[in-house]
Structure formats: structure tokens, C-alpha cells
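Chemist: Provided below for reference: sequence and predicted model.
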Amino acid sequence: MTRYSEGKLRQINRLFWITLLATLLTELAAELIIKSFVARPRPLWEGYAGYNEEIRKLADETVRTGYSYVAGHSSVFFAMITPMIWFVSNKQVKLYLFLWASAHAFTRVYLAAHFPYCALMGAVLGFSMATLVTKIFRVLEK
């Protein structure tokens, strides 16, 4: 069993709390504030039936209700991954983490759960919120 040094444990603990706080704040901002305020329907909404009849054959009813802007899954996933992007030093790992989160955001569009702009703005919200929380933690540590 590998034993971590005190400094490494402190860094992992800090990463955990930053990720948790960024995820919670992003979820609150996306679901409670932005989605309620903007109220943009999803791509498979009944009102768009004339435009999307071919893809409306999907059995999943969850992509037909609720609001699209901003994509909650995209924003939360980026909020969870971004602190790791800021904490790792290897640029290749940073790139893989970013590509992983981007691929997740793309699935929201591919499954017709969100418009591309909604998934993109969800990613921007999650990345921005997590970056802000990370910067605040760094300032408070000094």
C-alpha cells in the first residue's frame, strides 16, 4: 500500500473540496437560476414537431421535457473536471481531461437532449465556475 505524504494528502483534500463546491455552485446556477430564467425548450419539444419528426421516434421521453439552456450534464461535468485540469502539471493529461469533458458535452447534442449552443454554454459555465472556485481557494490559502 502506497502511503501519501502530508503535502500530497492536503492537495488531494483541497482538490476534493474545490471540485465539490464548484459542482454544487454550477448545479445551482444551471438548474435553479439559468434554466428557470431562460426557459428554452429542448430540441424534441412538442412545439418543434414540424421540424424534428424523424428524430422524435426516440423512445426516451426525458429529452422532450424540461429546459435545454444551459446543459446541466455538460456544466456539471466540466465543473468536476476543470479543477483536475488546473491541478495536474502534465499537459497531455490536461488535454485528455478536456477532451473527455468535451466528448461528454457532445453526447448531449448527439442524443438530442440539447441544442449545440446549450451544451457549449453549459461547458463554459462549468469551466468558469470551477476556475473561479479554484482561484478563490488559492487566494484564501495565502
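Modeler: Here it is on my side, so go on.
Chemist: Going by C-alpha atoms from here, please, whenever you check contacts or count neighbours.
Modeler: Noted.
Chemist: From Gly126, how far off is the residue most central in space within the chain?
Modeler: For the chain, the residue sitting closest to the mean C-alpha position, by C-alpha atoms, centre = their mean, is Ser75 at 2.2 Å. Here Ser75 is placed at a distance of 4 Å from Gly126 (C-alpha to C-alpha, to the nearest Å).
Chemist: second one coming, line it up with the first:
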Amino acid sequence: MIETLNELDTRLFVWLNNKSAPWLDPVMIMVTERNTWLPFYALLIGWLVYRFRRQALGLLLVIAGSVGIADQVASSVLKPLTHRLRPCHTPTLDRLIHPVMECGGLYSFVSSHAATTFALATSLWLLLGRRYPAFGLTFLWAAVVSYSRIYVAAHYPLDVLAGTGVGILSALLIVGLYHRTTVGKKMVLLGR
């Protein structure tokens, strides 16, 4: 069963990875680079501080907590536990893939990019989505960043899918705990 799933995942990866174009390579490299998004994060932090003043610290801690947990589960627990090689480190795929940048770490399951971006998107949605529906667009951003990992040959589709699940679950956990606190209950009332 696992072998069949791995084979299907590899085939889907090769098909998706080969849907490339020379003009898209630099775009996907930019999308996949973490530093590209630093201005977005700075604007988000600035907006939260401006809009929520005192409550901003709680919101930022909740968001950072969900992103941090997602990253640690992906990088420090699942990758060392599974030892699944990245596609760009798999010799049998060398001639079949389109790598557009350096490969990075050795292991791929699960995608930390998918875990952290979906943790951020889910946290924002759960905390503020009712009042600010535009935060729903962060899921599109997270999906594009996650897809970029397949495009640059760093992850298989199941790595991305599992990373997405890790991110969503970590946000559900941390935001759920936050909503159970006094501060969180007040924030829920403010958010309506």
C-alpha cells in the first residue's frame, strides 16, 4: 500500500514539476524564498499593532505559536522520523525533474513551507476572518507558496498536503487554546 502511494505521489510530482516555463522559474524561486515575504510579515505586524493596540501582543503570540509549532513538528519531528529524501536528492529522478535552485535539506516529509504558511493563514482566518473576510486570501497565498515547493523540486505533493494538515492543525490547537483564555474570549467579542 505504501509503495503504491509513494509511486503515485512520485508520478504526480514528476508531472507537476515538469509543468514549467523559463519565465516562471524566477517567479517560483522568488515565491519559495522565505525572505521574499518579510515585507508582508512586517506589514501584517504593523497593521495588527495599529488596529488592535493592546490586544495585538496576544494575537501575535498566538500566530507565532501556531507557526512555531507547525515548523517544529515538520522540521524537528516528522522529517527526522520519516527520512524521506527530497525529490531533488533522489538519484532515480535526476533525469526526470526540473530543479531550478539548490536542493536544500536532505529530507522532505513534511513541507515546512506548507506547514508554516497554512498555520499563518488559518490563524489569521480563525482570529480575524469573521471581521476581515479578506484574510481568506491568505489561503491562496499559502497554496501558491506550497505549490512552489513542488515546482522547485523540493517536495512531493504528499509532503505539501501533509504539511498543510500540520499547519492547519497547529493553528486550530493554538487558536482554540487562546479562545479558552479570558483574553481570547474578550478578543472574540471584539472581532464580531
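Modeler: Arrived safely. Just so you know, these numbers come straight off a predicted model, no measurement behind them.
Chemist: Quick check: TM-score for this pair?
Modeler: The TM-score (TM-score structural alignment, normalised by the length of structure 1) is 0.82; 134 aligned residues with a C-alpha RMSD of 2.3 Å.
Chemist: joint contacts of Ser75 and Gly126 of structure 1?
Modeler: Common contacts of Ser75 of structure 1 and Gly126 (C-alpha atoms under 8 Å, 6 or more residues apart in numbering): Thr26.
Chemist: quick one: contacts for the aligned partner of His104 of structure 1 in structure 2?
Modeler: Alignment note (TM-score structural alignment): His104 of structure 1 maps to Val145 of structure 2. Applying C-alpha under 8 Å, 6+ apart to Val145 of structure 2 gives the contacts 31-32, 113-114, 117.
Chemist: Where is the longest helix in structure 2?
Modeler: Using DSSP state H, we find that the single longest helix of structure 2 is helix 157-179.
Chemist: Which stretch of structure 1 is it matched to in the alignment?
Modeler: Taking TM-score structural alignment, helix 157-179 of structure 2 hits residues 116-138 over in structure 1.
Chemist: Average separation of that stretch from the aligned part of structure 2, please.
Modeler: Average distance, stretch 116-138 of structure 1 versus aligned residues of structure 2 after superposition (mean C-alpha distance after the TM-score superposition for structure 1): 0.7 Å.
Chemist: again, but for stretch 10-25 of structure 1
Modeler: Mean deviation for stretch 10-25 of structure 1: 1.4 Å (mean C-alpha distance after the TM-score superposition for structure 1).
Chemist: Which part of structure 2 matches that stretch?
Modeler: Under TM-score structural alignment, stretch 10-25 of structure 1 corresponds to residues 54-69 of structure 2.
Chemist: what does the matching stretch contact?
Modeler: Residues contacting stretch 54-69 of structure 2 (C-alpha under 8 Å, 6+ apart): 45, 48-49, 115-117, 119-120, 123-124, 127, 167, 170-171, 173-175, 178, 183, 187.
Chemist: Now, of these, which are buried?
Modeler: By neighbour count, with 16 or more other C-alpha atoms under 10 Å, those hold 45, 48-49, 115-117, 119-120, 123-124, 127, 167, 170-171, 174-175, 178, 187 as buried.
Chemist: Break down structure 2 into its strands, ranges please.
Modeler: In structure 2, no segments count as strands under DSSP state E.
Chemist: quick revisit: identify the residue of structure 2 aligned to the residue nearest to the centre of structure 1.
Modeler: Checking TM-score structural alignment: Ser75 of structure 1 goes with Ala115.
Chemist: shouldn't its match be in contact with Asp159?
Modeler: No - counting by C-alpha atoms under 8 Å, Ala115 of structure 2 does not reach Asp159; the two are 9.7 Å apart.
Chemist: which residues touch the match of Ser75 of structure 1?
Modeler: 67, 70-71, 74, 160, 162-168.
Chemist: Ranking by neighbours, what's the top pick from those residues?
Modeler: Gly167 (33 neighbours; other C-alpha atoms under 10 Å).
Chemist: Correct me if wrong: that one contacts Ala114.
Modeler: Yes - with contact taken as C-alpha under 8 Å, Gly167 of structure 2 and Ala114 are classed as touching, separated by 7.1 Å.
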